[in-house]
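> for reference, the sequence and a predicted model appear below.
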Amino acid sequence: MTVTVSSFTAPIASDAAAGSPAPGIDPGRFRQAFRRYPAGVVVVTADAGRGPIGFTATSLSSLSLDPPLVSFGIGTTTSSWPHIERARTAVVNFLGAEQRALATTFATSGIDRFAAPTRWRRLPEGEPVLDGVAGWLRLEIEQLVPAGDHRVVIARVVDARLHEGHSPLLFHDGGYRTLRAPAPPTGH
């Protein structure tokens, strides 16, 4: 399998007076805007031949049903990036509401994220998968697309396991959250 690194260049609007690219939104304001956007929490795991790696992500998105494609972002300055860049496959582990500690572990730099108390195993194909998660997707990485200080990973879903009884873990307003059961309808 060949992994394609894509490059896309588009004209950037420029500030005619200064002759420089138009400034984007202030990074703090950008972060503030996205703090208000709830996102599902996953842990992406892989092994490119140097041992298992994983990181917490909130950027997972479904792209296509035919073929089944997903995407997620990864910063190019993270410790996981060199491994994802070399990996041919990965696993997206869907976290349940009770797995805040696992999300925090895989968001923490400088630790062995796979050490106890993390419970994990390998799929028959060799990828690391976390035990007790709400479900997982096994992926074949197809493209790595440059996007500012990140890469967008586009991958084909080749297997999936979903486990019932898990409420999803969400990230919103700077913290982990869960969904509340809807209130029963009231009579008027």
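That came through, no problem.

> contacts and neighbour counts: CA atoms only from here.
OK.

> contacting residues for the residue nearest in space to the middle of the chain?
Nearest residue to the geometric centre of the chain (Cα atoms, centre = their mean): A57, 3.3 Å. By Cα atoms under 8 Å, 6 or more residues apart in numbering, A57 lies in contact with V41, V42, V43, V44, F72, G73.

> below is an additional structure, to be compared with the one above:
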Amino acid sequence: MTVTVSSYAAVQSTEPAAPGIAPERFKQAFRRYPAGVVVVTADAGHGPVGFTATSLTSLSLAPPLVSFGIGTSASSWPHIERAATAVVNFLGVEQEALATTFATSGIDRFAAPTRWSRLAGGEPVLDGVTGWLRLTVQHIIPAGDHRIVVARVEESWLDEGRSPLLFHDGSYHSIRPTHDQ
């Protein structure tokens, strides 16, 4: 299988690009936008890697495609760039510590107390998650200081009835169902 890295072959201007809003303002805007929390795991042949992400997006039903972003300065990036497959691990509200572990640089994220195993294809999957998607990487698209990974969903598993972990305004949250009284 060949993974393609897309390039910006669109119309190129001779004028410099506008800088856009200031980074702090950009962060402020997205702090107000709640997002689901996942851990993306992979193994490109040098041991398991993983990182916490809030950028998971469903792209297409036919074929079933998702995307996620990863910073090119992230320790997991060189491994994700070479991986043919990956796993999206959906975290439950009780897994804030796991999200924090995989968001921490400079540590062995797969060391105890992290519990994990491998799927039949060898992909690392976290134990106790609310679900997972096994992916085949299709495209990697440059996007500023990040890359957008587009992948086909090959297999899934879900633990129904658990509340997802969310990230909003700089901290983790849960969905609290409202009940009619």
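Sure thing, it's come through. Since the structure is predicted, the reported quantities are computational estimates derived from the model, not experimental observations.

> please name the nearest non-neighbouring residue to the residue nearest to the centre of structure 1.
In this structure, A57 of structure 1 finds its nearest non-sequential neighbour in V42, 5.4 Å apart by Cα to Cα, 6 or more residues apart in numbering.

> please apply the same query to A46 of structure 1.
A90 (4.6 Å).

> sorry, back to before: now, which of the contacts of A57 of structure 1 sits nearest F106 of structure 1?
V43 (6.9 Å; Cα to Cα).

> regarding the closest one, what is its secondary structure?
Here V43 of structure 1 is recorded as strand under DSSP: H, G, I helix; E, B strand; the rest coil.

> which residue in structure 2 lines up with it?
By TM-score structural alignment, V43 of structure 1 lines up with V39 in structure 2.

> now D149 of structure 1
So D149 of structure 1 corresponds to D145, using TM-score structural alignment.

> quick one: that match and T72 touch, right?
Yes: if you go by Cα atoms under 8 Å, D145 of structure 2 and T72 touch, sitting 5.9 Å apart.

> who's more crowded, the two?
T72 (16 against 9; other Cα atoms under 10 Å).

> could you pull out the helices in structure 2 for me?
23-31, 77-82, 96-102 (DSSP state H).

> what sits against the residue nearest to V40 of structure 2 when sequence neighbours are not counted?
Nearest non-adjacent residue to V40 of structure 2, counting by Cα to Cα, 6+ apart: V88, 4.6 Å away. By Cα under 8 Å, 6+ apart, V88 of structure 2 lies in contact with V38, V39, V40, T41, W132, L133, R134, L135.

> kindly reformat those residues as TSV containing neighbour count.
Below are those laid out as TSV (neighbours: other Cα atoms under 10 Å):
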residue	neighbour count
V38	29
V39	24
V40	27
T41	25
W132	21
L133	20
R134	25
L135	23
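
> in structure 1, which of those still touch?
With both residues aligned by TM-score structural alignment, their matches' Cα atoms under 8 Å, the contacts of these that structure 1 also has are V38, V39, V40, T41, W132, L133, R134, L135.
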